[in-house]
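Peer 1: Okay, sequence plus prediction incoming.
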Amino acid sequence: MIDLTKEQLITFKEATRILPKRPNGRHLHVSAIYRWATKGTRGIVLESLRLGGRSYTTIQALERYGDRLASAGKESVSNTPRFRSRTREVQAREAAERVRQELGLHPPERTDCRAAPSLLHPIHDMHLTVQEKSAQVEAASQVDESTDGQQREARTA
């Protein structure tokens, strides 16, 4: 909490000049300070107040904000499991493919996502029953046949 009797107020613009420059040699943009004061970072919000239509913080509030971010960073690194989204995506696709093979279902050869998007993205259809899935496969094959026929007619015309 900002103590007005012990801390000197600075505007957000002044705060950008106090903080170290970025690697490109430029000062931090004032919108970053506003973001820290409103939304925060990793659940930690910069202490600030608004007086006379202007937003203020203090050097001490910036120090406290940095300290809380640093201590939260140490905790989150040790508690957060490390997953790679690509790895999880590949594992999910492989699991869906195994289920498809066990059920005797095969995705269509086409790559047009508009016809049967769930067939190309197995993660979205894990909740479907076998009957619903087979109905989707049948509908997709009918779409394939109708588009192939239309393409043949267009070529002959």
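Peer 2: That came through fine.
Peer 1: going forward, measure contacts between C-alpha atoms and count neighbours the same way
Peer 2: Fine.
Peer 1: Next, count neighbours for V30.
Peer 2: For V30, the tally of surrounding residues (other C-alpha atoms under 10 Å) stands at 15.
Peer 1: residues touching it, list them.
Peer 2: F12, K13, T16 (C-alpha atoms under 8 Å, 6 or more residues apart in numbering).
Peer 1: ok, and here's another one to check against it:
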Amino acid sequence: MSAALIAEGPRPIAAVGRSNPATKNLNPRTLLRWAQRGVRGVKLESLQVGGRLMSTAAALDRFLAALNAGPEPAPSAPRSPAERRRASAAAGEELERLGV
């Protein structure tokens, strides 16, 4: 990952944020947080150069695209005891119908 960022020409993370119209008004600490902690499991690609955090415009574009790729499928809610009993009864009837 670092080699790809170096090839893309890294710049200080604040400068990367100012260069993108979608993020130009964000506080540089926001981009720092995106690189360190991430958002919904997605981190902004970055590298440390001489005590400064660096990234690229392409990395920021990939980060924003990953965040906006679409919602993750919602986990299904656990079935209630009544739903489990109905499903079990239906499965039992199906097995009897099949002669199993």
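Peer 2: Looks like it came in fine. Note that the coordinates shown come from a computational prediction; the quantities given were computed from them, not determined experimentally.
Peer 1: what TM-score do we get after superposing?
Peer 2: With the length set by TM-score structural alignment, normalised by the length of the second structure, the two chains reach a TM-score of 0.64; 76 aligned residues with a C-alpha RMSD of 2.5 Å.
Peer 1: if we can go back for a sec, who wins for neighbours among the contacts of V30 of the first structure?
Peer 2: Neighbour counts for the contacts of V30 of the first structure (other C-alpha under 10 Å) peak at F12, which has 22 neighbours.
Peer 1: hang on, it packs against A32?
Peer 2: No. Applying C-alpha atoms under 8 Å, one finds F12 of the first structure not in contact with A32, separated by 9.3 Å.
Peer 1: Keep only those of the contacts of V30 of the first structure that are in helices.
Peer 2: F12, K13, T16 (DSSP state H).
Peer 1: From S118 of the first structure, how far off is T147 of the first structure?
Peer 2: Computed as C-alpha to C-alpha, to the nearest Å, the T147 of the first structure to S118 of the first structure distance reads 19 Å.
Peer 1: which of these two has more neighbours?
Peer 2: When T147 of the first structure and S118 are compared for neighbours, S118 comes out ahead with 17 against 12, by other C-alpha under 10 Å.
Peer 1: Looking at the second structure, name the residue matched to the more buried one.
Peer 2: For S118 of the first structure, no equivalent position in the second structure is identified, counting by TM-score structural alignment.
Peer 1: Return the set of buried residues in the helix or strand where S118 of the first structure lies.
Peer 2: For S118 of the first structure, the host element (DSSP states H and E) is helix 117-120. Neighbour counts over helix 117-120 of the first structure (16 or more other C-alpha atoms under 10 Å) mark S118, L119, L120 as buried.
Peer 1: Nearest to S141 of the first structure among the residues you listed?
Peer 2: Closest approach to S141 of the first structure among the buried residues of helix 117-120 of the first structure (C-alpha to C-alpha): L119, at 11.2 Å.
Peer 1: quick one: that closest one from R93 of the first structure, how far?
Peer 2: Per C-alpha to C-alpha, L119 of the first structure is found 11 Å from R93 of the first structure.
Peer 1: quick revisit: list which of the contacts of V30 of the first structure are still in contact in the second structure.
Peer 2: Among these, the ones still in contact in the second structure (both residues aligned by TM-score structural alignment, their matches' C-alpha atoms under 8 Å) are F12, K13, T16.
Peer 1: how about TSV for those, with distance to Q60 of the first structure added?
Peer 2: Below are these laid out as TSV (distance: C-alpha to C-alpha, whole Å):
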residue	distance to Q60 of the first structure
F12	13
K13	16
T16	14
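Peer 1: What is the nearest of those to R86 of the first structure?
Peer 2: Closest to R86 of the first structure out of those is T16 (37.1 Å), distances taken as C-alpha to C-alpha.
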